[in-house]
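Asks: With the input below, show me the fold.
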Amino acid sequence: MTTQLGGPAATRALPAQDKLTSPEKSDASVAARLVKITLLGLVVAIAIWAAFPLAENHAWIGLGILVATTAGLLYLYLTRRHIPAKYLAPGTLLLVAFQVFPVLYTASTAFTNYGDGHRGSEEEAVVAIQTASVTQVPGSVQYALSIATTGDPATGPLVFLITDPATKTTKAGDAKGLKKLDPADVTVGVTGKVTAADGYTVLTAGQASLRSKEITALAVPVDGGAIRSSGLSRAYEGKAGRLYDKGCDCIRDTTTGKVWKADRRTGSFVAADGERLAQGWKVGVGFANFTRVVTDPDISGPFLRTLVWNFVFAIGSTGGTFLLGMFVAVALHSQRVRGRNLYRVLLVLPYAMPAFAMLLVWRDMFNKDFGLINNFFGIGVDWLGQPMTARIAVLLVQLWLGYPYMFLVTTGALQAIPGELSEASRIDGAGPWQSFRRIVLPLLMVALTPLLISSFAFNFNNFNAIYLTTEGGPFQPDNPANGATDLLITYTYRLAFGGSGAQYGYAAAISIFIFLIVGTISAIAFRRTRAQEEVYA
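Replies: Below you'll find the predicted structure:
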């Protein structure tokens, strides 16, 4: 006797099945809702946490983007519509936050003079110039001083808590200016010093002495001067030797009468004799940072030499590691080689070790006086002291560190090539070299070209390989900012964070050059890869 699919037996079975599965479905639905509510609550909490500093700094555009993004996420995940967007939204936000925004910010910085002495606005530059020129003069007002902070006593921002001797009022001052304190929130000792204040942590003598340099450097701006510390318990209101004159939009020295007028193009105060004050402000400079690479003779020559060596290093590192890795992989691919697995394990050991540690070891091995290489071969080559030998050294280090990766990927690609192709070529009379050159190598290149492109891009910006081995040196006496083994990335790092002063705008412009070079080469290479795939498909 047979039972039809829609018969009574099947009908009776369905409710029982539903009874078994519906509780499980209900539990899963409740768990999913709890996860959704938790994640959305976390998103709202992060948005609220980020909104306060944006509002405090009057970053209304950023605040608007934050509100719109949060509202969009809540709408997206609280409705049953737009299912594909629910999966795409997290990745898109991460892409914008960690890829698009940094690129756009770097590009915008490249068109400014942002750097040491040009970080803030013109008003901030004026305050810095005036406070830096403050000196104590006869009759300067003296204040009882307490050093405080609004954060950790060892690292928090410093605040001067002062008591006016004439009015007995207490004020809090920092680099932004003075703020009067409510007497009910302050406790003042018999000497006039503030011993406690709501919202502030008064430092002890020991804690303050540890930050004496910061205390000495702090100047609280006031009209016509600034308040500076005189020890840890007294402060004075000094007079500025250089004052800003709105009439001429200039800085005037009150002693000598010298004038520095504001130059809007460069964001600096410049005197008639060409002298510039160290403190300026951030302005847009158009393509000046880009044209500087070509027009400035002190920069164009080193930049072009660095660019040429950058290509040599990237091509040499990628090509050398690929050839060596492929040779070893092909040699161990033969079934006649005994102990292949042991050899493979030994050959990938350099890849398993921390690269930064191995780079430091190799640096010591190339040492002229006590390095292993010179001692082993009985030579006295100054490997890292001469331009040519230093370049050879970093290429050898990259060869040792990089070939295991190429060996691994080539081994995997060789195992994916059908053995029948090589067998057919031997039947047709082709030798081992002809079979490899005409069959194996083209198929390998189809599989490995994208990896070679990514390896080239990585080596083009391989900061660690240079900085941990040679630090970009050796350097010429006439140009300590650009070394013989410098890549564009290490050169950019030295410009941005070097001891001679940070030039973030110029460093960002060079970063754009690097991005365009690597992007163009990668695009061309990927196009050729697609053509290869069509030929051997």
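Asks: When you work out contacts or count neighbours from here on, use the C-alpha atoms and nothing else.
Replies: OK.
Asks: can you pull out the strands in the stretch 51-200 of the chain?
Replies: Using DSSP state E, counting those that start in this stretch, the strands of the stretch 51-200 of the chain run over 134-135, 142-149, 158-163, 170-174, 177-180, 186-188, 194-197.
Asks: Now do the third one against strand 142-149, angle only.
Replies: Same thing as strand 158-163. 140 degrees (axes from the mean of the first three to the mean of the last three CA atoms, to 10 degrees).
Asks: returning to what we had before: closest one to residue 355 among the strands of the stretch 51-200 of the chain?
Replies: Taking CA to CA, strand 158-163 is the member of these nearest to residue 355, at 41.0 Å.
Asks: Could you check how far the nearest residue in space to residue 525 that is not next to it in sequence is from residue 403?
Replies: Excluding its sequence neighbours, the residue lying closest to residue 525 (CA to CA, 6 or more residues apart in numbering) is residue 453, at 7.0 Å. Distance, residue 453 to residue 403, using CA to CA, to the nearest Å: 15 Å.
Asks: Let's compare: structure for the following, please.
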Amino acid sequence: MSTPLSGPGPVTQDPGREPTGLPGKSRAARHHALTSVSGLLVKVILLGLTAAIAIWAAFPLVEAQMWLGLAILAATTAGLFYLYLTRRHIPAKYLVPGTLFLIAFQVVPVLYTASTAFTNFGDGHRGSKDDAVVAIQTGSVKQVPGSAEYALSVATEGDPATGPLVFLVSDPATGVVSAGDTGGLRQLDPADVTVAPGGKVTAADGYTILNFGQASSRSQDITGLVVPTSDGALRSAGLSRAYEGKAIRAYDAGCDCVRDTETGRTWTADEEIGAFVAPDGEQLAQGWQVNVGLKNFARVLTDPAISGPFFGTLLWNFAFAIGSTGGTFLLGMLIALALHSPRMRGTNLYRILLILPYAMPSFAMLLIWRDMFNTDFGLINNLFGLGVDWFGQEWSARVAVILVQLWLGYPYMFLVATGALQAIPKELTEATSVDGASPWQSFRSVTLPLLLVALSPLLISSFAFNFNNINAIWMTSEGGPFEPDNPRSGATDLLITYTYRLAFGAQGAEYGLAATVSVFIFAIVAVVSAVSFARTRRQEEVYS
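Replies: Sure, this is the predicted structure:
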């Protein structure tokens, strides 16, 4: 009779528990499934948003008949769907979003600015030739005998104080109520309006009718609003009446010109400058946007009214950027060296106090410093018993803005220099001491070169920032003082503030010329940065 082999009995398992040895795999499987579902849900949401944005952007492109843009939009959308619906191209899944944002927010604005530099875009040259013709004709509307008159209610679709104005008028013959703005008249549904016995509209769905006080405060805007109609244009005659006048200047396609029906004067279209020009050289104020080639670049370099301020501002711009960057670096480095000394006590307290300017909002500090330099009640003059008109003289204004920038900028250089000093091995400086070098020789031969290697990229970026530091100038001196005969360029203007004044100045916006100066700024900063980075790489090779 055989004896059964001895060994472990059958493994029993509680039905409510997972099999022994499998709980890790089971949890991993559940986690993988949950991750897959959540990832799929996120992918569906993001691709759905992409499709929605593509459809939303397609309609304006179709309406404008921009077929190339529509093709690019369709190809980009299809590419994104292919990329994220396939399991391949894993690196591209991470690189493509960043690349698209880079193109949208960096490359496209730069290209648009560069393209604007080759146009006459600005006041009087904002739209197309058709827009210019409409503006000329509607701007010449006058009330003539027999002009139709309407009861007028001034309304808006937004805020009564700032919203776009709309004329609500009722035809005295038919009783038809229409709403009019710069795009023309459109008839309203009688069920949506309430009209008083005199024909004045007292209520209209979707519109806020201005009361007498609100309309009076915007009387200038009301007078300037011209509503194009089929027979002329609608203009206000006070705050409660409107008339449909006739345009005394009309466009003649046969001669490609504008004729004044009262005087017989003619202005012929000049496609090179984008304006209607009379035989004696007079131009109508309203023109259109055209390509002017290198004309703006030639103006910046050769026109005395532009080139003089440009090159003078450029020299001061370099001086400000170099002085601000170099001054803040020297001061920050000296303070960092002082606090790096092992004999220094209370360094943490000093560091907290020294970085206070960096911790405060710069725009608020700039405004405070502007008041401190005030001639009459400023702290600087009162504290030192001075009577200097800091922002009224050329060199005192320049010294003031550099001092302000020095105070605001040194904490950053102090922080980065402190970190770089702590990264320099002590053995190097101790070795120089053993070799008999003085502290100055040790600093000049070891510490300073290693600091420059570490901080050169930061110095380059600081130079580029200060070269375009509009806040430091605009909030202190506003670019002044100005010469009496040149209100566009001040003694402390940087190229960026000069560009801003060209683009949005009270004398009329010149976006094309401002874009040209922006192209010069871009080229200058790019060249300086490229040369500086090349020298930095050579330094790194020497000290690596």
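Asks: circling back: and the strands of the stretch 51-200 of the first structure, which is most packed in?
Replies: Among those, strand 158-163 has the highest mean neighbour count (mean count of other CA atoms under 10 Å), at a mean of 26.
Asks: what packs against it?
Replies: Packed against strand 158-163 of the first structure by the contact rule (3 or more CA pairs under 8 Å, 6 or more residues apart in numbering; DSSP states H and E) you find strand 142-149, strand 170-174, strand 194-197.
Asks: so which of those strands gets nearest residue 251 of the first structure?
Replies: strand 170-174 (22.9 Å).
Asks: by how many degrees do the closest one and strand 158-163 diverge?
Replies: Here strand 170-174 of the first structure runs at an angle of 160 degrees relative to strand 158-163 (the same axes, to 10 degrees).
Asks: quick revisit: what is the equivalent residue in the second structure for the residue nearest to residue 525 of the first structure?
Replies: Counting by TM-score structural alignment, residue 453 of the first structure corresponds to residue 460 in the second structure.
Asks: In this structure that match contacts residue 530, no?
Replies: No - Residue 460 of the second structure is not in contact with residue 530 according to CA atoms under 8 Å; the separation is 9.4 Å.
Asks: more crowded one of these two?
Replies: residue 460 (20 against 13; other CA atoms under 10 Å).
Asks: contacting residues for that one?
Replies: When contacts are counted by CA atoms under 8 Å, 6 or more residues apart in numbering, residue 460 of the second structure touches 529, 532, 533.
Asks: so the counterpart of residue 30 of the second structure in the first structure is in which element?
Replies: In the first structure, the residue paired with residue 30 of the second structure according to TM-score structural alignment is residue 23. Secondary structure from DSSP states H and E places residue 23 of the first structure in helix 8-56.
Asks: rewinding a little: now, which of the contacts of residue 460 of the second structure sits nearest residue 440 of the second structure?
Replies: residue 532 (26.1 Å).
Asks: what does the closest one align to in the first structure?
Replies: By TM-score structural alignment, residue 532 of the second structure lines up with residue 525.
Asks: how much space between that match and residue 344 of the first structure?
Replies: When residue 525 of the first structure is compared with residue 344 of the first structure (using CA to CA), they lie 30 Å apart.
Asks: swap in residue 17 of the first structure?
Replies: When residue 17 of the first structure is compared with residue 344 of the first structure (using CA to CA), they lie 55 Å apart.
Asks: Likewise for residue 410 of the first structure?
Replies: 12 Å.
Asks: If you tally nearby residues, what's the number for the aligned residue in the second structure for residue 73 of the first structure?
Replies: Counting by TM-score structural alignment, residue 73 of the first structure lines up with residue 80 in the second structure. The tally of other residues near residue 80 of the second structure (other CA under 10 Å) stands at 17.
Asks: From residue 72 of the second structure, how far off is residue 80 of the second structure?
Replies: Taking CA to CA, one finds residue 80 of the second structure at 12 Å from residue 72 of the second structure.
Asks: Ok, residue 208 of the second structure next?
Replies: To residue 72 of the second structure, residue 208 of the second structure is 42 Å away according to CA to CA.
Asks: Neighbour count: those two, which is higher?
Replies: Neighbours were counted for residue 208 of the second structure and for residue 72 using other CA under 10 Å; residue 208 has more, 19 against 11.
Asks: Do I have it right that that one meets residue 160?
Replies: Yes - assessed by CA under 8 Å, residue 208 of the second structure is found in contact with residue 160 at 7.2 Å.
Asks: before we move on, the earlier item: who wins for neighbours among the contacts of residue 460 of the second structure?
Replies: In the contacts of residue 460 of the second structure, the most neighbours by other CA under 10 Å go to residue 529, 18 neighbours.
Asks: Now do the buried residues in the strand or helix carrying it.
Replies: Element membership of residue 529 of the second structure [criterion: DSSP H and E] is helix 511-543. Buried residues in helix 511-543 of the second structure, counted by 16 or more other CA atoms under 10 Å: 511-519, 521, 525, 529, 532, 536, 539.
Asks: Residue 33 of the first structure -> the second structure?
Replies: In the second structure, residue 33 of the first structure lands on residue 40 (TM-score structural alignment).
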